[in-house]
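Chemist: For reference, the sequence and a predicted model appear below.
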Amino acid sequence: MSQKLLCNCNGTMPLDAKVLGVPVHTSLCRQEVGVAMKAMNGSEELIIACTQESALFSELAMQSEKPLVAPLRFVNIREIAGWTQEAKTSSPKIAALLALADMPAADPVPVVNYESQGRLLIVGPGHQALSWAEKLGSSLDVSVLCTDPSPLPLARNFPVYTGQVTKLEGYLGNFTVDWDLQNPIDPEMCTRCGACVEVCPEGAIDDAFQIDLNKCKSHRACVTACAGIGAIAFDRVERKRSSEFDLVMDLRSDPQMQMSQTPQGYFAPGSDAFEQSLVAQQLLGLVGEFEKPKYFVYNEKICAHGRNGKVGCNACIDACSTGAISSLFNNGQGTVEVNPNLCMGCGACSTVCPSGAMRYNYPSVPHQGKEIKALASVFGAESAKAKQSIAPTLLLHNLKVGTQLIDALGRAAHLRPKQFQGLPSFVLPYGIEHIASTGLDVWLGALSYGFGEVVLLLTGDEDPSYRAALETQSTLGNAMLAAYRFDARISLIQLDSVEDLQAASAAMGKLRQRGALPAICSPASFGLTTQKRETIEAVLEHLEKQAKTPLPVGGVALPSSSFLGGLKINQDACTLCMSCVGSCPEGALLDNLDEPKLSFIEKQCVQCGICVQTCPEKALALAPRLQTVEARKQRVEINETKPFHCISCGKVFGTAKMVDLMLLKLGAHGAFSGSLDRLKMCSDCRVVDMVNKET
């Protein structure tokens, strides 16, 4: 345990020291700063319940007489609880927030490295691109690609190219740019001597040293004048150019990369001068070696992307807005490949992955589960002490922008309480690296731990694909709850902008007016695991035991987006060829070595659909549904038929249906003309019969 320092911020928060069990100070950052300094020299880890003055306390810690036992930790209780309309009843929330701050830090994750030597390409209209090249050229290794002609500087201090970009891909320290040289004059070879300008009879060449092809009458006097240099060629065959850069500043109004999260090292400020100046400052700091977390872990063994050359689940590729995930097939086996340098850590891939092959790791789900469980447990215990006995609401938000919004809302609610409403006393905010990184395993896990509901706060800066994925997953989660006769408990608050305090206030007002929702079940004791399906199975088993009514026989239908479900089979069409068994990536379909039987274990099925695509008879269809935990565990025979014995040696070599189908489809084939019995033989006997007939 650690020592906790609480301050009521000059008496503006009604903190109850007796209820919280911690001394409450009034001016910890001013007159009582000695208390903090004394604590820093103590033998305990230290948590300070003030984020506003974190810089001050951190500086004091550096000046302390001895090194701290552990780094200072800060928690905000002021804007989240102490300055809200329900501050007097927020003790359970404050206790939960303090308990969260006391939790161990997440385990470190591997890092992804970048190296930049400062090779910058500025793309855009010449008058802007060249101006910034002059300004940045003394600090960075600048090149310019002019997409519109502009007077060229006489001094060749940096390379200047012209043309149109055909491809731009990569990331910090590793960009590849292809473009087409569309003008007869190659500015990289041009010495800017002006000989071509002097001899051109139409005046088609100016100080941009590009030929205006609308004015040019093909006299070719310029070619003759430039013969010694060779910069002009009207019949140039090879127009493609390519080069590598560490950084890209794209000034075009229609930039090459338009995803919501562009790769590190790529900036597209457009034509706005202020935005361009901000980017220029960032570029100056991007020379050297850098690193970022490796956000994901991928287990290709359970990936349902593809088998036998068929594509099944494509969810992670569709959800990724940065193009970091691509399809990879090797000998028919389909997996996905993630470029960690392009991955920006949104985590949407793990949210939509049905098998758990792709999982978010910054932090891991088990770590999040422990923290969420602690929040629910402490809030519940303190609420019971206060004789409130209400279940909290878990408010998930982006760690950076979401925290800024919540802090701003709390401040506005304190200063202008008639205009703004802060977080209700039962709403516990929980920041995550990116809102798209959280999925059903965390949401349903939170409900099983005693939260009354889970609310996702979207602040308007998310890629549309992320919003769509979260909406789809929340709909699926509520459908699962409905199957057990529980009310919908997963919802989204979608703001247009992180600065829209009015909309955020209105959303909090609705929650406050409605009040806290009761927990749907008694708190679970299990922990969340790295295996997504294992976690969800544990949660569903816990909910099933406390469901209002048991699931009906055959289960309850779920949306088509479900990763839980069974299979429908047309037994008349199925020949038991077992191609579906070989294609199933999860082992949900099984054959029988002794007799022609097809079995299915629903718990293993991820509804990827590869079996449906593989079946030559189109006899299979997905059936998204929620059955009882016990029913999903069972191995169920979904089709069987009589074996067919070779009419020559008696060996089983297929099924009666399969042979009947062969007779129907191949009976008229010339190879079996007059010898239909060969279709009733095993492969060995068929060869013997052919040899005997020929001799």
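Modeler: Received it, and whenever you're ready, just let me know what you need.
Chemist: For the rest of this, base every contact and every neighbour count on C-alpha atoms.
Modeler: OK.
Chemist: So residue 416 versus residue 538, what's the distance?
Modeler: 45 Å (Cα to Cα, to the nearest Å).
Chemist: Which one's more surrounded, these two?
Modeler: Comparing residue 416 with residue 538 by other Cα atoms under 10 Å, the one with more neighbours is residue 538, at 21 against 11.
Chemist: Skipping adjacent residues, who's closest to the more buried one in space?
Modeler: Nearest-residue entry for residue 538: residue 526, 7.9 Å, with adjacent residues in sequence omitted and distances by Cα to Cα, 6 or more residues apart in numbering.
Chemist: do residue 393 as well
Modeler: Using Cα to Cα, 6+ apart, the closest residue to residue 393 is residue 427 (4.6 Å).
Chemist: hang on, the earlier thing: relative to residue 147, how far out is the residue nearest to residue 538?
Modeler: 60 Å.
Chemist: Could you list which residues are in contact with the residue nearest to residue 393?
Modeler: Each residue near residue 427 by Cα atoms under 8 Å, 6 or more residues apart in numbering is listed here: 93, 392, 393, 394, 395.
Chemist: hmm, back to that, now the residue nearest to residue 538, what's its secondary structure?
Modeler: Of the three states, residue 526 takes coil according to DSSP: H, G, I helix; E, B strand; the rest coil.
Chemist: With residue 178 instead?
Modeler: Residue 178 - assigned by three-state DSSP - is strand.
Chemist: which SSE is residue 6 in?
Modeler: strand 3-7 (DSSP states H and E).
Chemist: Flag every buried residue along the very next helix or strand once past that strand.
Modeler: Following strand 3-7 in sequence order, the next helix or strand is helix 17-20 (DSSP H and E). For helix 17-20, burial by neighbour count (16 or more other Cα atoms under 10 Å) applies to residue 20.
Chemist: ok, second structure coming up, stack it against the first:
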Amino acid sequence: MTQTLICDCNQTMPLEPKMLGRALAEDLPLHSSLCRREAPAFQRAVQSGDEVIVACTQERRLFNALADQTPDATSPIRFVNIRETGGWGRDARNAGPKIAALLAAAALPEPDPVATVGYASQGRLLIVGALDIAERAAALVADTLDVTILSQGQGVAGGAQERRWPVVAGRVETLTGWLGAFALTLVRDNPIDLDLCTRCNACVTACPEQAIGLDYQIDLAKCTSHRDCERACTVAGAIRFDRTPDRVAASYDLVLDLGAVPLIDWHAPPQGYFHLGEGLATAEALQTLLNLREMVGEFEKPKFFDYKQKLCAHSRNEQLGCNACVEVCSAHAISSDKARQRIVVNPNLCVGCGACTTVCPTGALGYSYPRAPDQGGKLRTLLSTYAHAGGRDAVLLLHSQEAGQTLVERLGRDAQLGKAQGVPAQVIPVALWHAASTGIDLWLGAIAFGASQVVVLSTGEEAPAYLAALKQQMDIAQTLLRGLGYTGSHFRLIEAATVAALDTALAGLSGTRQLRPAEAARFAVAAEKRNTLELVLDHLMEGAPALKTAEAPLTIALPTGSPWGAITVNKDSCTLCLACVSACPASALQDNQNAPQLRFIEKNCVQCGLCESTCPENAIALVPRLLATPERKQPVLLNEAKPWACIRCSKPFGTQKAIESMLGKLAGHAMFQGEALERLKMCSDCRVIDLYSARNEMKITDL
């Protein structure tokens, strides 16, 4: 059983407890000061043993502390924000159905735990940058971290005379890895060996070109080879112009890069790598240094993805097919392994954006934080409760749970202060780990569950490749709905980095109505993407306006990159070699064991292009589309040919076109003349028998 505690926050929210209670089938007393004078009501609830939902996130810490101080408090507690997301705003009086939906979703069971990825850091920090600023950074963290400085010049002031931390110098060849496992390869090609240098400054004084700074490395562009420095360093022997460059390798747990140009310039760099190109005088720099001090020990993060190789359409027979996940990943966590006919995902580099799962046409890559059935169940609960409470034209606002959620909450606070309109009553915010972690299956599923529109919020933290992928997937989904006759604009990407921009964008959603199925779907989102898409398509086609008036089978042309489609086969070129059948990862292309035929099931096709790239005759072309009829689930004949009969036993094998094509290509070859050419017209068994008989005849003739 669940107890839900609602509070109108000192009567600043126009809550309707009776309406909310009816929608949730629960008695909901209204509180106005639950975190203060009415706190005993919370204490009684957590002593009941029932799960407790507290409709306040601002005082989460206070409520948890209060529960710890309450005798016999055994109830699990969850928190949900109904204030900034709906209770505060110009449209708050109409936000009751949305608030009911948010409360219902908060009461859903917690998703099953996911696998985790572990990191271990001993605190070995590499600071890269000009020596003066690197030493200042080292001074701020060296009491908790084991610091090494990679000097990239002396900087403005030069390094300190005292050698407080190990300093290395050289040209960075490679820097790879992640938290606890960074590997640096450095080429030391400067005449001054910092391990031998005593910082006596004799070389600095002796150099007539001033080519040596207080980083104790020679600027070879200024040096004119007087060798005065080398003579001044005779005793220490740290300077030798004839020294052979050497390559050294070292490992670190953390990297702080203070260079103007980052050593790792990815949009989503590895965990444990931090770049501060603007120096140490910013708020970001202070927060980074504080974070670094805490990064010693063992850490875990969720394993955000599930990979099913049997569904993957990446490669077959050394041919590249779908490469969407590799191309979209800004964390460089996904690579191609054509030898094993698969992709490889490095869980240590994965940041959980989910863009790979969004663009994956087969569902081979699935998002697991949360998994699709859990996320789908949440969307269905939100939309069904919203409708049950009397809400109309629901809009789902999908946003990240960090920057996106912060922006939504700031909008609510500004609305309470009269500076903004706030989140409209029909807009239901849904927090995700990352804005790109849901795709066409859940978006279309939301429309089937009753949503009028699905809006994804980008706050500027997303990689350009992610935004391009979201726009492409939205284009596909929208084209599909319009082709089925559902008019309007059902999907939208909002790019807003400020409260004002978000307020304006959300205000523009009000009053718009999108045509959708008359009855909301009730199916559960499946674990596999293609299964969910089939359920969605069946529901959308069942009530599609375009199908009610269509006089012929409805074919909807879709944009390139669609996960649905057909293929065309040039029958004049196709020899029915069936290489495409063996290459197809989705069993969309099939042969016939009883006759030379090429058959196709359109429902299975994922438009990966493996058949197109595999075909030796270039006879296949992709056609992104949706055939909105039951026939898309049935095999259709694409090509057939007469079988070739073995000239020795008359058993059929291959096709006439394939054998004649092979004979034509090999007729002029020296290895295939006379009897050898004739054997190509035989089945495999007769070819062996004929060859064996010919050899025996030769032996008898020799005798």
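Modeler: Happy to help now that I have it. In this text, all values refer to a predicted model and were calculated from it rather than measured experimentally.
Chemist: residue in structure 2 matching the residue nearest to residue 538 of structure 1?
Modeler: Counting by TM-score structural alignment, residue 526 of structure 1 lines up with residue 523 in structure 2.
Chemist: Go ahead and confirm that match touches residue 537.
Modeler: No: counting by Cα atoms under 8 Å, residue 523 of structure 2 does not reach residue 537; the two are 11.9 Å apart.
Chemist: neighbour-wise, which of those two wins?
Modeler: A direct count of neighbours by other Cα under 10 Å for residue 523 of structure 2 and residue 537 places residue 537 higher, at 20 against 16.
Chemist: Now do the same for the more buried one: its match in structure 1.
Modeler: Counting by TM-score structural alignment, the partner of residue 537 of structure 2 is residue 540.
Chemist: again, but for residue 587 of structure 2
Modeler: Using TM-score structural alignment, residue 587 of structure 2 lines up with residue 587 in structure 1.
Chemist: Tell me the counterpart of residue 236 of structure 1 in structure 2.
Modeler: Using TM-score structural alignment, residue 236 of structure 1 pairs with residue 243 in structure 2.
Chemist: Look up the closest residue to its match, ignoring the ones flanking it.
Modeler: Residue 243 of structure 2's closest residue in space is residue 191 (Cα to Cα, 6+ apart), at 6.4 Å.
Chemist: separation between the one you found and residue 554 of structure 2?
Modeler: 75 Å.
Chemist: Please say which of those two ends up with more neighbours.
Modeler: Shown here are residue 191 of structure 2 and residue 554; by other Cα under 10 Å, residue 191 has more neighbours (19 against 15).
Chemist: mind listing what the more buried one touches?
Modeler: Contact analysis of residue 191 of structure 2 by Cα under 8 Å, 6+ apart lists 217, 218, 238, 239, 240, 241, 242, 243.
Chemist: just those now: which is nearest residue 654 of structure 2?
Modeler: Residue 654 of structure 2 has its nearest neighbour among the contacts of residue 191 of structure 2 in residue 243, at 68.8 Å by Cα to Cα.
Chemist: ok so, going back, alignment lookup: the residue nearest to residue 243 of structure 2 to structure 1.
Modeler: Structural alignment places residue 191 of structure 2 opposite residue 184 in structure 1 (criterion: TM-score structural alignment).
Chemist: corresponding residue for residue 76 of structure 1 in structure 2?
Modeler: Match for residue 76 of structure 1 (TM-score structural alignment): residue 81.
Chemist: For stretch 575-586 of structure 2, what is the distance to the chain centroid?
Modeler: On the basis of Cα atoms, centre = their mean, to the nearest Å, stretch 575-586 of structure 2 sits 30 Å off its chain's mean C-alpha point.
Chemist: and if you look at stretch 58-76 of structure 2?
Modeler: 36 Å.
Chemist: cool, and stretch 686-695 of structure 2?
Modeler: That offset, for stretch 686-695 of structure 2, works out to 58 Å (Cα atoms, centre = their mean).
Chemist: which ones are touching residue 5 of structure 1?
Modeler: 22, 23, 24, 25, 36, 46, 47, 48, 49.
Chemist: I misspoke; the intended subject was residue 306 of structure 1.
Modeler: 312, 313, 329, 332, 333, 334, 335, 585, 610.
Chemist: Kindly recompute the last result at 10 Å.
Modeler: The neighbours of residue 306 of structure 1, taking Cα atoms under 10 Å, 6 or more residues apart in numbering as the test, are 312-314, 327-329, 332-336, 583-585, 608-610.
Chemist: and in structure 2, which of the residues you listed remain?
Modeler: Contacts conserved in structure 2 for the contacts of residue 306 of structure 1, counting by both residues aligned by TM-score structural alignment, their matches' Cα atoms under 10 Å: 312-314, 327-329, 333-336, 583-585, 608-610.
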